[in-house]
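Q: no sequence on this one, just coordinates:
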């Protein structure tokens, strides 16, 4: 089955549907990043404070307490499941774009590694291995870069070609 380059050949209605899906998905993804910024968890120290608390810091503007095990498991469980589905769906769309196979492999496999490193890293850090806060931040940054790259690739290929004869004149789906 030929799937490389299938996306640009789909009928405009399907490409519009896919575009709207990726845009709405991106609104949700980047809103989550705004929430992370609001909790000041964009730095290694902020991540550590968010999950381990700051009760010992007398100068803290907002008092934060160490999260309990139940809360940690809930955060990790929900994020791993939901983000796996997000990247599975987006990855499926990436695979039908016209792009080099190695790029598509990176954009579709890396996010799953970052999910494990980010949320597994949060749990390891919470368990007492403080240096994992750096792993959490770096893997979160890489996850966002791959999300953005994947979403842009899919959206770019949903734009109708300037030369309508560039792709087959027959639509894959009528």
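A: Here it is on my side, so go on. Please read these numbers as outputs of a predicted model, since none were measured by experiment. Numbering: from 1, shown residues only.

Q: alpha carbons only for contacts and neighbour counts from here, please
A: OK.

Q: quick one: residues contacting residue 118.
A: By Cα atoms under 8 Å, 6 or more residues apart in numbering, residue 118 lies in contact with 135-137, 139-140.

Q: make CSV from those and add secondary structure, distance to residue 2 and neighbour count to it.
A: Listed next are the contacts of residue 118 as CSV, based on DSSP: H, G, I helix; E, B strand; the rest coil; distance: Cα to Cα, whole Å; neighbours: other Cα atoms under 10 Å:
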residue, secondary structure, distance to residue 2, neighbour count
135, helix, 38, 19
136, helix, 37, 27
137, helix, 38, 22
139, helix, 33, 22
140, helix, 33, 20
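
Q: what is the nearest of those residues to residue 79?
A: residue 140 (12.3 Å; Cα to Cα).

Q: could you say what helices and strands the helix or strand where residue 109 lies packs with?
A: Assigned by DSSP states H and E, residue 109 belongs to helix 101-115. Helix 101-115 is packed against helix 69-95, helix 132-158, with contacts defined by 3 or more Cα pairs under 8 Å, 6 or more residues apart in numbering; DSSP states H and E.

Q: second structure follows, compare the two:
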């Protein structure tokens, strides 16, 4: 089946539809990153504090408590499901772009691994394996870079003039 570069051959209206979808998906993704920034979870100490609390810190300006088991399962469950759908849909669009197959394979498989490492890492850190906060940061950054690369590739090819 010839799917490589299929996106560039779509009618203008379908490419606009896909481009708008990717832009709105990106707004949602980056709004989530803004939320992470608001919770001070952009550093190893901030991630740990956000999930394990800071009750012992007498100098804390905002008191945070350790998340309960039910709350942690809800966070992991909802994020793994929603991020899986995000990367499945974006990955499907990546596969119909014109790009090297190895790049497409990386851009479509890596985010799923990062989802597991990010949210599994958060759960394991919460369970007591504190060094997983570094895995969470690394996989979260890699997931975001992969999202940016995939969205950019799809948008670029939606804006590209139609191939003959």
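A: Alright, I've got the coordinates. Worth saying up front: this structure is predicted, and the values here are computed from it rather than measured.

Q: quick revisit: check how far the helix holding residue 109 of structure 1 sits from its aligned residues in structure 2, on average.
A: With mean Cα distance after the TM-score superposition for structure 1, helix 101-115 of structure 1 departs from structure 2 by a mean of 0.3 Å once superposed.

Q: neighbouring contacts of that helix?
A: With Cα under 8 Å, 6+ apart, helix 101-115 of structure 1 has contacts from 80, 83-84, 87-88, 91, 94-95, 139-140, 142-143, 146-147, 149-150.

Q: and after that helix, which helix or strand comes next?
A: That would be, after helix 101-115 of structure 1 and using DSSP H and E, helix 121-126.

Q: packing partners of that following helix?
A: The contact analysis (3+ Cα pairs under 8 Å, 6+ apart) places helix 121-126 of structure 1 against helix 44-52, helix 132-158.

Q: and if we set it to 6 Å?
A: Using 3 or more Cα pairs under 6 Å, 6 or more residues apart in numbering; DSSP states H and E, the elements in contact with helix 121-126 of structure 1 are helix 132-158.

Q: report the inter-axis angle for the helix it packs on versus helix 44-52.
A: Counting by axes from the mean of the first three to the mean of the last three Cα atoms, to 10 degrees, helix 132-158 of structure 1 lies at 100 degrees to helix 44-52.

Q: how far apart are helix 132-158 of structure 1 and its match in structure 2?
A: Overall, helix 132-158 of structure 1 averages 0.2 Å from its counterpart (mean Cα distance after the TM-score superposition for structure 1).

Q: which of the residues in that helix are buried?
A: 132-140, 142-144, 146-147, 150-155, 157-158 (16 or more other Cα atoms under 10 Å).

Q: what does stretch 64-83 of structure 1 give?
A: Buried residues in stretch 64-83 of structure 1, counted by 16+ other Cα under 10 Å: 64, 66, 72, 76, 80.

Q: out of the contacts of helix 101-115 of structure 1, which is nearest to residue 49 of structure 1?
A: residue 140 (16.5 Å).

Q: and that closest one, how far from residue 43 of structure 1?
A: 11 Å (Cα to Cα, to the nearest Å).

Q: ditto for residue 91 of structure 1
A: For residue 91 of structure 1, the distance to residue 43 of structure 1 equals 28 Å [Cα to Cα].

Q: ditto for residue 1 of structure 1
A: Distance of residue 1 of structure 1 to residue 43 of structure 1, computed by Cα to Cα: 45 Å.

Q: which of the two has more residues huddled nearby?
A: residue 43 (15 against 3; other Cα atoms under 10 Å).

Q: quick check: that one vs residue 75 of structure 1, distance?
A: Residue 43 of structure 1 sits 19 Å away from residue 75 of structure 1, going by Cα to Cα.

Q: now the end-to-end length of stretch 154-168 of structure 1.
A: Stretch 154-168 of structure 1 stretches 19 Å from its first residue to its last (Cα to Cα).

Q: that stretch: how far from the chain's middle?
A: Chain-centre distance of stretch 154-168 of structure 1: 25 Å, with Cα atoms, centre = their mean, to the nearest Å.

Q: now stretch 47-57 of structure 1
A: 25 Å.

Q: repeat for stretch 119-133 of structure 2
A: Offset of stretch 119-133 of structure 2 from its chain centre (Cα atoms, centre = their mean): 18 Å.

Q: cool, and stretch 40-49 of structure 2?
A: The chain centre lies 18 Å from the centre of stretch 40-49 of structure 2; the measure is Cα atoms, centre = their mean.

Q: do the same with stretch 34-51 of structure 2
A: Worked out by Cα atoms, centre = their mean, stretch 34-51 of structure 2 lies 16 Å from the chain centre.

Q: gap between the residue positioned nearest the centre of structure 1 and residue 54 of structure 1?
A: The C-alpha lying nearest the average C-alpha coordinate of structure 1 belongs to residue 147 (Cα atoms, centre = their mean; 4.4 Å). According to Cα to Cα, residue 147 of structure 1 and residue 54 of structure 1 sit 31 Å apart.
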